[in-house]
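**Q** sequence and predicted structure below; questions after.
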Amino acid sequence: MRERIPVVVQGRRTRRSRAARALWTAAELAVTLGVVLLLLVVHQLWWTNRQAQHAARDQVGRLERQWDARPPAPGPAPAPGDDGPGARTAPSAPPSGPPAHRTGNRKPAPPEDRAYAVLRIPRIGLTAPIAQGVGKAAVLNRGYVGHYPHSAQPGRAGNAALAGHRNTHGEPFRRLDRLRPGDTVLVDTAEARYTYAVRRTLPRTTPGDGTVLAAVPYSSVHPAYRFTAPGAYLTLTTCTPEYTSTYRLVVWAVLRSTQSR
C-alpha cells in the first residue's frame, strides 16, 4: 500500500504573518510618533513657560536690586556766593516748553535686547521685564515684554508700544483680553513709575494694521477705533485667538501720573 505524503501549503500563512508584522510595526511607529508629539506639546506648553517665567522673574529682581542700590540723586548745587545751609540762592529760570516735550525722546534708547523696565498689570497679576526690541529669540521667547524700537519710551509724549507672547514662552499677555477701561497699568524704570489707565481695547485686527502703533494711535482696518489728540499713550499688542498668530489684540492706555524715584 502506497503511503501518501502530506502537502503543507504555507503561502497563505506566510502572507498573513507578513501582514501581521507590518501592522505591528505600523502600530509601534504610531505610538512612538504620538509620544514624540506629546513630549513636544509638553515642551511648548509647559517647559518653555516654566523656563521663561523663571528667567523673567529673575530679571525683574535684578532690575529692582540695581535701582535700590543706586546712590541718591544729588541735591541742587548752591548758587555762587552761598556760604552754606540757609543761604539764599538765586531763582533759576523755569524750563521752556510743555512738560511732555521736555521729557521727550532725547534720551538715548536703551541697548537692544536688554531689559530696562518692569511692566505691572494688577488686574491680570502680571509682572514682567520690558526689553528694547521685539525679536523672538532675544526678547519675546525669554518671557520678556518687548518695546518697539521706533515708538516712544514709557512716560514720554507719543505712543510707547509693547508686544508680548500670549501663549508659550512665559505668555505674559495670556490674559490681556481681560483688561477693562480704567484698569491700571504700571511701568517702572530707574527714573520713575509711570501710571497708565486703560482707555480702549481692539479685540481683533490684522497683523498689518501698523497704525495702532502710531504716535496718535488708530486702526486703519477698523476706523472707529481712533484717538485724535496728541498725548502720552501706551499700546499693548499680542496674538489672537489663543494658540494662533492670525490676528492681533490691541489694548490702549493713557498716562495718568508720574512718580519720580
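**A** Received it, and whenever you're ready, just let me know what you need. Residues are numbered from 1 along each chain as shown.
**Q** rest of the way, CA atoms for contacts and neighbours
**A** Will do.
**Q** list the contacts for Trp46?
**A** By CA atoms under 8 Å, 6 or more residues apart in numbering, the residues touching Trp46 are Thr168.
**Q** quick check: it is in a helix.
**A** Yes. Counting by DSSP: H, G, I helix; E, B strand; the rest coil, Trp46 is found in a helix.
**Q** how much space separates it from Gly164?
**A** 17 Å (CA to CA, to the nearest Å).
**Q** and if you look at Val60?
**A** From Val60 to Gly164 the distance is 16 Å (CA to CA).
**Q** kindly report the same for Thr240.
**A** From Thr240 across to Gly164, the span is 12 Å (CA to CA).
**Q** compare those two (neighbour count), which wins?
**A** Gly164 (28 against 21; other CA atoms under 10 Å).
**Q** tell me which residues in stretch 42-52 are buried?
**A** 45, 47-50, 52 (16 or more other CA atoms under 10 Å).
**Q** ok, so of these, who is nearest Thr195?
**A** Ala52 (25.8 Å; CA to CA).
**Q** starting at the chain centroid, how far to stretch 45-55?
**A** Remark: stretch 45-55 is offset 14 Å from the chain centroid, using CA atoms, centre = their mean, to the nearest Å.
**Q** adding another structure so you can compare the two:
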Amino acid sequence: MRIPLVQHSTRRRRARYRRVLWSGAELLVTAGVLVLLLVVHQLWWTNREAKDGAERRVEALEREWEAAPGNDADTDTGTDGSGDGTGGDKKNSDSDGDGSGTRADSGGGSRQSSQAYAVLRIPRLDLRVPVAEGTSKQKVLNKGYVGHYTGTQQPGQNGNFAVAGHRNTHGEPFRYLNRLKKGDKVEVETRNATYTYTVDEILPQTSPRDSGVIRPVPRSLTKPAYGYDAPGRYLTLTTCTPEYTSRYRLVVWGELTSTKPKS
C-alpha cells in the first residue's frame, strides 16, 4: 500500500491556519469579556454608586432641615399658577432623552442645576430619592436623582410640578413607576412642608416629544384622552418605556391632596 507523503509546506499551512483560528478565538473571548464588564458596569455598578449617593444626599437634606429650618422657595405665591419663578434659568430645558423628552416653558430664577432641594417619596415603591433642579443626565439624573423640569412649578404651587427620572441604570429611581395605581400617594418634602399628591391618572405610553404632559394644565398632545381640563395643583412623573429603551415615555399624574407645614 502506498502511503501519501505530507509535504512540509502543507504542515506549515495547517499550522498557520491553527494560529489564525486560535488568535481569532482569543479576540472573540476578549471582546466578550469587555462587553460583559460594560454590562456589569452599567447595570450594577452605576446603580450601586448612584443609589448610595442619592441616599446620602437625602440623609444630608433631612439633617440640614432638622438643624436649621427656614424659608425656602416652595411656598405658594398666589392663585394664578405663576409660582415664584424658581424653575431655573431662562433657557428651555430638554430632558436629554431620560424623562418625558419634552420641553418645558421658560422660567426665571436662580436655583442652580444639580442642586438637590427636595425629597420625593413613593410608599408603594419603597422609594426615597432627592429632587434636583434640571433634567441634565450628567448633572442630575445619572446621580440617581429625580430632575425637576425647568419652567414647571415647584411643590405645592398652582400648576404642574413635573419631574423625570431614570428607569434603568444610574440608580433607576423610576424602575417600577408602572406599578403605581390610582389612589397611590406620592410625597414631596421640602424645607418648609410635606406635600402629598394622590395618583389619579396614568399614561402608559406617549411620544418623547409630547410636551403637553408637563404643561401647567397637563394633557397629552398625542393622546388627548389623557390629561386634565381645569387648573389645579398637579404632579407629573415621567420616565422611559419600555424598559432598557428610550423609545416612549410613561407618565403618571397626581393632584395635591394635602399640605403639612413644618413647625
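**A** Nice, thanks for sending it over. The model shown is predicted, which means the values in this text are computed figures rather than measured ones.
**Q** re earlier: give me the common contacts of Thr240 and Gly164 of the first structure.
**A** Common neighbours of Thr240 of the first structure and Gly164, using CA under 8 Å, 6+ apart, do not exist here.
**Q** what segments of the stretch 51-200 of the first structure are strands?
**A** 115-121, 126-132, 145-147, 158-163, 184-188, 192-205 (DSSP state E, counting those that start in this stretch).
**Q** relative to Arg178 of the first structure, which of the ones you listed is closest?
**A** strand 192-205 (9.7 Å).
**Q** now the closest one on the second structure. Mean distance?
**A** In the superposition against the second structure, strand 192-205 of the first structure averages 0.4 Å from its aligned positions (mean CA distance after the TM-score superposition for the first structure).
**Q** buried stuff in that strand?
**A** Neighbour-count burial for strand 192-205 of the first structure flags 193-202, 204-205 (criterion: 16+ other CA under 10 Å).
**Q** quick one: it to strand 184-188, angle?
**A** For strand 192-205 of the first structure against strand 184-188, the angle by axes from the mean of the first three to the mean of the last three CA atoms, to 10 degrees is 130 degrees.
**Q** so what does strand 192-205 of the first structure touch, helix or strand wise?
**A** Applying 3 or more CA pairs under 8 Å, 6 or more residues apart in numbering; DSSP states H and E, one finds that strand 192-205 of the first structure makes contact with strand 184-188, strand 247-260.
**Q** how big's the offset between the longest one and the second structure?
**A** The reference is to strand 247-260 of the first structure. Relative to the second structure, strand 247-260 of the first structure is 0.4 Å off (mean CA distance after the TM-score superposition for the first structure).
**Q** re earlier: now tabulate the helices and strands packed on strand 192-205 of the first structure in CSV and tack on mean neighbour count and distance to Tyr144 of the first structure.
**A** Below are these laid out as CSV (neighbours: other CA atoms under 10 Å; distance: least, CA to CA, whole Å):
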stretch, mean neighbour count, distance to Tyr144 of the first structure
strand 184-188, 22, 13
strand 247-260, 19, 17
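**Q** as a markdown table, those with distance to Gln66 of the first structure would be great.
**A** Shown next, in a markdown table, are those (distance: least, CA to CA, whole Å):
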| stretch | distance to Gln66 of the first structure |
| --- | --- |
| strand 184-188 | 13 |
| strand 247-260 | 16 |
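**Q** so which of these comes closest to Gln153 of the first structure?
**A** Of all these, it is strand 184-188 that lies closest to Gln153 of the first structure, at 10.4 Å by CA to CA.
**Q** quick one: that closest one to the second structure mean distance?
**A** Strand 184-188 of the first structure sits 0.1 Å off on average (mean CA distance after the TM-score superposition for the first structure).
**Q** which residues does that strand contact?
**A** 117-123, 154, 193-198, 253.
**Q** out of those, the closest to Pro72 of the first structure would be?
**A** Closest approach to Pro72 of the first structure among these (CA to CA): Arg193, at 16.3 Å.
**Q** quick one: map the closest one onto the second structure.
**A** Under the alignment (TM-score structural alignment), Arg193 of the first structure pairs with Thr194 of the second structure.
**Q** go ahead and confirm its match touches Arg121.
**A** No. Thr194 of the second structure is beyond contact range of Arg121, at 10.2 Å (criterion: CA atoms under 8 Å).
**Q** any chance of the buried residues of stretch 42-52 of the first structure in CSV, plus distance to Pro149 of the first structure?
**A** Output for the buried residues of stretch 42-52 of the first structure, formatted as CSV (distance: CA to CA, whole Å):
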residue, distance to Pro149 of the first structure
Leu45, 29
Trp47, 29
Thr48, 25
Asn49, 25
Arg50, 27
Ala52, 22
